[in-house]
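Colleague: model this:
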Amino acid sequence: MRVLLVEDDELIGAGIVSGLRKHGIAVHHVATAREAESTHMEESFQALVLDLGLPDRDGMDVLNSVRTMEPQLPVLILSARDAIEHKLKGLREGADDYMVKPFDLRELAARLHALVRRTQGRATQAIAAGPLRLEPESGLAWLDGDPVALSRREVDLLAHLADADGRWVSPDALNERLYGLGEEVSSNALNVHIHNIRRKLGADAIETARGLGYRLGWRTKA
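Modeller: Just a heads-up that it's a prediction; the model follows:
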């Protein structure tokens, strides 16, 4: 399991990283809301552990942002705010669980495992294409059986190409899938995503044809 931890106290963060590792949980630790949102966009995680008292913005802003981009991601709030009003607000805003500091690392690990099991129990349509296996809902991917870390948008891009079933997909259609119609998109954003996918999966992962667009380099298996 891979978890994103958002905790501005370096000592507490280091303790969580070390403690959860003993329970088979890999943790990526960031200290600000800005780092949390950029990291979440670039990499895939199975859960988010979120402090609310962040130095640049309130953690509830991060929760709302994550829920907009990835509604199914399990989120556990870990905060010193112990009033029942804070707990109720966190759960109403979309958190799946709420723990108050100080806490027991064994309980934190157990709750994370339970949240992820619950998520994995939901129906997930896996994509198999050549050496690639991709689970779009969870964001998990494997190449020749080995796990590969893909960002949320890299996963969405691959899933859209797989849905096209060998047909070429135009850059405009891909940008609309990745960003929607209302979001500002830099001119080279799509090229950056495709470059990163080819770097992680190999040059054959995505084919390009001038005037036609892109398609998955491997045919999907029935």
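
Colleague: For the rest of this, base every contact and every neighbour count on C-alpha atoms.
Modeller: Will do.

Colleague: Check which residues of the host helix or strand of residue 176 are buried.
Modeller: Residue 176 belongs to helix 171-179 when assigned by DSSP states H and E. By 16 or more other C-alpha atoms under 10 Å, the buried positions in helix 171-179 come out as 174, 175, 178.

Colleague: got the angle between the helix or strand just after it and helix 171-179?
Modeller: Of the helices and strands lying after helix 171-179 in sequence (DSSP H and E), the nearest is helix 189-201. Following axes from the mean of the first three to the mean of the last three C-alpha atoms, to 10 degrees, one obtains 80 degrees for the angle between helix 189-201 and helix 171-179.

Colleague: please give me the structure for this one as well, since I'd like to look at both together:
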Amino acid sequence: MSATDPLFDAEPDDHADADGLLAGLNDEQLHAVTTDALPLAIKAGAGSGKTRVLTRRIAWRSLTGRNDPRRVLALTFTRKAASQLRSQLRVLGLRDQVAAGTFHSVAYAQLRTYWRERDQREPDLLNRKFGFITPLLPRDRRSTDVLDVVSEIEWAKARRIPPEAYAGRAEALGRTPPMAPSTIGRIYRGYEDLKAEKRMVDFDDLLDHCARALRGDRAFGDAQRWRFRHLYVDEF
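Modeller: A predicted model of the protein is given here:
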């Protein structure tokens, strides 16, 4: 890792008041922020302050020496939520020390590092699936069913169901796709083949490719685990 990486050059704010981070928390929130239990899952309803507790916990553990903020990775699902996380952490005294982002953006950043360090050509990122999937549909269904087919393929990819297994799994799980499961499986297979031919990946591929790199390349996996030793997930 580069010695000039700003993520590693920053130092905690010496003037930050760790005890002040606990002000305004109720008893349950206070316990969630300060407990040394690991791993820790916080279950609470919408609007109960989970993100507030998460950012306070990151800041409090960092400012009391329990975490090195330069080794913290905070993940969430949307860019808006990631921006809010970073903003709240800066307000709490951590400036830009903590790496925070969406699952997909962090996976993409790690993959780009992986490809670059191994002199591998980086595939292009496919932002919209419609242009690839629409021509694979029957002509009389292209204008009416493409959105539903895209959603069904995304459902399968999120569960790591490959094209060849889609029909059986969809039927077993009681799915009601817009076309016959065998047809969806064929379209799904064609979509994956077209991406491979054009050296492209979609957002759904990023998590799977990153997981494979972390598990399959020991040096890369060890480097990422060394860099990010404290993991926090908002809205898991």
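
Colleague: List the TM-score for the superposed pair.
Modeller: For these two chains in superposition, a TM-score of 0.25 is obtained (TM-score structural alignment, normalised by the length of the first structure); 85 aligned residues with a C-alpha RMSD of 5.1 Å.

Colleague: so can I have CSV of the buried residues of helix 171-179 of the first structure showing distance to residue 193 of the first structure?
Modeller: Converted to CSV, the buried residues of helix 171-179 of the first structure look like this (distance: C-alpha to C-alpha, whole Å):
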residue, distance to residue 193 of the first structure
174, 11
175, 11
178, 10
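
Colleague: any idea which element the closest residue to residue 207 of the second structure other than its chain neighbours lies in?
Modeller: Nearest non-adjacent residue to residue 207 of the second structure, counting by C-alpha to C-alpha, 6 or more residues apart in numbering: residue 107, 5.9 Å away. Using DSSP H and E, residue 107 of the second structure sits within helix 103-117.

Colleague: which helices and strands does the helix or strand following that helix pack with?
Modeller: Scanning forward in sequence from helix 103-117 of the second structure by DSSP H and E, the next helix or strand is strand 124-126. In terms of contacts (3 or more C-alpha pairs under 8 Å, 6 or more residues apart in numbering; DSSP states H and E), strand 124-126 of the second structure is packed against strand 200-202.

Colleague: Can you name every helix or strand that the helix or strand following the strand it packs on contacts?
Modeller: Next helix or strand after strand 200-202 of the second structure toward the C-terminus (DSSP H and E): helix 203-216. Here helix 203-216 of the second structure touches helix 103-117, helix 142-158, helix 218-227, going by 3+ C-alpha pairs under 8 Å, 6+ apart.

Colleague: Make JSON lines from these and add distance to residue 79 of the second structure and mean neighbour count to it.
Modeller: Formatted as JSON lines, these follow (distance: least, C-alpha to C-alpha, whole Å; neighbours: other C-alpha atoms under 10 Å):
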{"stretch": "helix 103-117", "distance to residue 79 of the second structure": "9", "mean neighbour count": "17"}
{"stretch": "helix 142-158", "distance to residue 79 of the second structure": "19", "mean neighbour count": "17"}
{"stretch": "helix 218-227", "distance to residue 79 of the second structure": "22", "mean neighbour count": "14"}
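
Colleague: So for residue 60 of the second structure, which of these sits nearest?
Modeller: Ranking those by proximity to residue 60 of the second structure (C-alpha to C-alpha) places helix 218-227 first, at 19.9 Å.

Colleague: residues near residue 28 of the second structure, how many?
Modeller: Using other C-alpha atoms under 10 Å, residue 28 of the second structure is surrounded by 9 other residues.

Colleague: packing partners for the longest helix along the first structure?
Modeller: Assignment by DSSP state H gives helix 105-120 as the longest helix of the first structure. Counting contacts by 3+ C-alpha pairs under 8 Å, 6+ apart, helix 105-120 of the first structure packs against helix 10-21, strand 47-50.

Colleague: Buried residues, it. List them.
Modeller: 105, 108, 109, 111, 112, 113, 115, 116, 119.

Colleague: What residues of the helix or strand hosting residue 61 of the second structure count as buried?
Modeller: Residue 61 of the second structure belongs to helix 50-63 when assigned by DSSP H and E. Under the neighbour-count criterion of 16+ other C-alpha under 10 Å, helix 50-63 of the second structure has 50-51, 53-63 buried.
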